[in-house]
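1. this one's sequence-less:
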């Protein structure tokens, strides 16, 4: 196989950001504001800004976090909708990049395949496949900021079932939604019970003949208003920016309180969530379909705006079936119970595949560096990987809250290193700190990726908090030189 020649760029960057999605654009904006003299670029594997919000095009695609906290702190979300659809979020990210002058720094169709650190030079050498030809481009940078998220954009989790080849209908995956799919007036089966499935079912039910959500086991589903009444009242009484921040902090505090109650009193939380679902569904839907056997937030809680899923079920446009698949037939699916689901279209909303650091191969001073052997420092920096940060948002709150904290901390770190004339910053695992799973979720996509993800530690600063206040004080106000972070000059790894 022929390897395309490498184009090498001589002048090293100060910062290389990987990913032009929500995190990457936010990181660039923060860098421009707080470290205005730094030279930077963004590498984006795809041809557009937006990341997940540009890739996912399935019906009903939307956030399940409110936009007052999923939006950037430096650019208030002005739309009335708290729960926004995918195109609106994509436009928001693009407009942010345009208004901040970030677009000119983005190199599209640059997929990072490797990153090699040299302590002798205090530089990362990053190789990316560029354009349609896959020509290798080499970029050197003093600091690497990974904002590529944790989804594998090229693969989704796709189980195989007996008899699929006999099915005469169409099988599709949400991550790769076909533009030519016409499901109007057709019978649809959506396999799955997570955030994607509960989004697809009411959206497709609007025009499909009938939609069945087929799940192996239930998930927690809660309804939230697509617009917040209290936000509108604040907007009428306060200046726009003050109203935005008042709304943002109310949402943050409420979500933290509800999460704390759910984890501290799981049986109470479970009872309330199930009761709310039953109230919206009415007596015609078996509440067992929405009564999981795990505690709230052992897996992510699904959000449905204005109860759209519950309405579709209540009005008979859709139904939920809890069962296992025995096999496919020419015209549908046979379940373990013996029931047959007729289908023209089957949607495999069966989950995501995860990827660490965008799947790039990393080496440090000529030796392979393995993410799963590393420990996460403050949920951002990985042990043994110098001058680099990985943005990883919250699983129980808006991703951007943690992404904003991470971007600001990178600026603090760079400023400190400049002031102290240090070229290298690295953290190393400490003796006596026990390794624990990076994410405390029992969700299938997390368990499948357990061997890929880095670890967290049993005590600070190695713990990965799912708490904005704790992180705010630890990350925003904690000392950079905390005794764990090591610094050194070019030529020697500290």
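-> Cool, the structure landed. Note that the coordinates shown come from a computational prediction; the quantities given were computed from them, not determined experimentally.
2. please make it C-alpha for all contacts and neighbour counts, starting now.
-> Noted.
3. can you map out the strands along the stretch 51-200 of the chain?
-> For the stretch 51-200 of the chain, applying DSSP state E, counting those that start in this stretch gives strands covering 106-108, 110-118, 123-130, 135-146, 151-156, 170-172, 187-191.
4. most tightly surrounded among the ones you listed?
-> Most buried of the strands of the stretch 51-200 of the chain, by mean neighbour count (mean count of other Cα atoms under 10 Å): strand 187-191, with a mean of 25.
5. pull the residues that contact that strand.
-> Applying Cα atoms under 8 Å, 6 or more residues apart in numbering, the contact partners of strand 187-191 are 197, 200-201, 208-215, 341-350.
6. save the strands of the stretch 51-200 of the chain as TSV, and put in distance to residue 270 too.
-> Below are the strands of the stretch 51-200 of the chain laid out as TSV (distance: least, Cα to Cα, whole Å):
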stretch	distance to residue 270
strand 106-108	45
strand 110-118	43
strand 123-130	47
strand 135-146	36
strand 151-156	29
strand 170-172	33
strand 187-191	24
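7. out of those, which is closest to residue 257?
-> Closest to residue 257 of those, according to Cα to Cα: strand 151-156, at 28.4 Å.
8. give me the residues contacting that closest one.
-> The contact list for strand 151-156 (Cα under 8 Å, 6+ apart) reads 55, 173, 175, 351-355, 358-359.
9. okay, now the one to match up with it:
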């Protein structure tokens, strides 16, 4: 078996393969030279989790701190320590970037092509598990505004933050209003002369405690594992309730979110700077641990401007109104680029896979694609929650194949899946820009993607494997 990616989900996959499929031989191919994925790549100031660590952390290795929101370095260390303790380091091949994979029906095997230091390598496996996320590690989304070459200062995208960048006592403009911008603003404001968050449209911001007071109390009186389970389920249920309320009563949730932000910002921020164009959870909520964004604006070291960028000028950024925001440094926190399956070219018996024609099966496989799974986390909750469910489901399939003397498992779409829509249905810019490259989902199970841990817990780990859509076969047979 080949696992692609040694980030948060790749290490989870390795754990479950070792614990639930001890007879399975596997290797992890990691395109970069380090463990951690996202949490090793991103190094911009203040980077932190946007999910609580009791659910972002692994079930099998509980997060023991009372810090509900952790910084990037702590998460990176946690993933690396988990890999060491799980004994999976010997299975990781660093610097191996998967470029293509072809399914050979005659042998019921994947022929995987990879590159290492410019040399082509080939591996053969019977199951391929992509744990490489869904965005492009090479570059983020960076709009080509006119006049960039005339700007006298420096322009930086957060995805590739220079280690030597000194912004102390500088005028900084952060373009964007998503989670990255909300994270950057208070961190940059601690050293910069002034930070302006230039948003083309606002996002919802909610202040949460950086440390879990209830969790701390439970940890003080209960054994470690029992406290962890209670804290984890508390957070799962609270986040699920928040999401469901947002979907069922969007106007009420919108009003509450805007009012609490307005109350915290006070008269320093106008209401139009806090009114998003979309309903809550059409995009992810932005979290402000211990209200750090609000405090930075109150201090006078940061401000928010809502307007369109017209062009760059030597002294800064010119807005559509003609106003110029002076800047020594411009940070383009403008989002990500999507790249499914790590950008690898997937073929079936030499024929290219048309991803946009495929339907997602339970959010983990694609219709008509044999022996291949993808670890895709939640868009409304912790990434790890669903990735662990998917890893365990993959182990169930592998064990079933081995026990029954089978070779192939493939989701087959031969019934009505209902009305379809993109597999990722957020309105976020990075998803909308890639809508023509995404698989789709149906409105009926098992082709519908639930953003709901409780439903997925049953669907992925408790329901029978043979559900009418997932078919099994021996080599050369028709899946049935």
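-> Nice, I can see it. For clarity, every value in this text was computed on a predicted model and none was experimentally measured.
10. just the buried members of the contacts of strand 187-191 of structure 1?
-> Neighbour-count burial (16 or more other Cα atoms under 10 Å) applied to the contacts of strand 187-191 of structure 1 gives 197, 200-201, 208, 210-215, 341-350.
11. sort out which of these are in helices and list them.
-> 197, 200-201 (DSSP state H).
12. closest to residue 480 of structure 1 out of those?
-> Nearest to residue 480 of structure 1 out of these is residue 197 (Cα to Cα; 42.4 Å).
13. the closest one matches what in structure 2?
-> Matched to structure 2 by TM-score structural alignment, residue 197 of structure 1 sits across from residue 181.
14. ok, that match - contacts?
-> 174-175, 197, 333.
15. likewise residue 452 of structure 1?
-> 355-356, 371-372 are the contacts of residue 452 of structure 1 under Cα under 8 Å, 6+ apart.
16. how about 6 Å then?
-> residue 372 (Cα atoms under 6 Å, 6 or more residues apart in numbering).
17. residue in structure 2 paired with it?
-> By TM-score structural alignment, residue 452 of structure 1 lines up with residue 437.
18. what of residue 344 of structure 1?
-> Correspondence of residue 344 of structure 1 to structure 2, assessed by TM-score structural alignment: residue 328.
19. list the contacts of its match.
-> Residue 328 of structure 2 is in contact with 153, 170-171, counting by Cα under 6 Å, 6+ apart.
20. if we go to 8 Å?
-> Contacts of residue 328 of structure 2 (Cα under 8 Å, 6+ apart): 152-154, 170-172, 315-316.
21. for the longest helix along structure 1, buried residues please.
-> Longest helix in structure 1 by number of residues (criterion: DSSP H): helix 240-264. Neighbour counts over helix 240-264 of structure 1 (16+ other Cα under 10 Å) mark 243-244, 246-248, 251-252, 256, 259, 262 as buried.
22. just the helices in the stretch 1-150 of structure 2 please.
-> 8-20, 38-41, 53-56, 72-86 (DSSP state H, counting those that start in this stretch).
23. can you give me the strands in the stretch 201-350 of structure 2?
-> 205-208, 286-289, 302-306, 309-313, 316-319, 324-326, 329-332, 345-348.
24. which part of structure 1 lines up with the third one?
-> Taking TM-score structural alignment as the measure, structure 1 aligns residues 318-322 with strand 302-306 of structure 2.
25. next: the first one.
-> Under TM-score structural alignment, the counterpart of strand 205-208 of structure 2 in structure 1 spans residues 221-224.
26. who's in contact with the matching stretch?
-> So stretch 221-224 of structure 1 is in contact with 273, 276-277, 290, 301-307, going by Cα under 8 Å, 6+ apart.
27. that one vs structure 2, mean deviation?
-> Following superposition, stretch 221-224 of structure 1 is found to deviate from structure 2 by 0.7 Å on average (mean Cα distance after the TM-score superposition for structure 1).
28. ignoring the adjacent residues along the chain, who's closest to the match of residue 344 of structure 1?
-> Spatially, and ignoring its direct neighbours in sequence, residue 328 of structure 2 is nearest to residue 153 (4.7 Å; Cα to Cα, 6 or more residues apart in numbering).
29. was I right about the one you found contacting residue 317?
-> No: using Cα atoms under 8 Å as the test, residue 153 of structure 2 is too far from residue 317 to be in contact (10.6 Å).
30. between the two, tell me which one has more neighbours.
-> Set residue 153 of structure 2 next to residue 317 and count neighbours by other Cα atoms under 10 Å: residue 317 wins out with 25 against 18.
31. which position in structure 1 aligns with that one?
-> Match for residue 317 of structure 2 (TM-score structural alignment): residue 333.
32. check contacts around its match.
-> Contacts of residue 333 of structure 1 by Cα under 8 Å, 6+ apart are 325-327, 340-343.
33. and the furthest pair within those residues?
-> The span of the contacts of residue 333 of structure 1, defined through Cα to Cα, is set by 326 and 343 at 15.0 Å.
34. what about the closest residue to residue 97 of structure 1 other than its chain neighbours, distance to residue 303 of structure 1?
-> Leaving out its chain neighbours, the residue that sits closest to residue 97 of structure 1 by Cα to Cα, 6+ apart is residue 103, at 5.6 Å. Distance, residue 103 of structure 1 to residue 303 of structure 1, by Cα to Cα, to the nearest Å: 33 Å.
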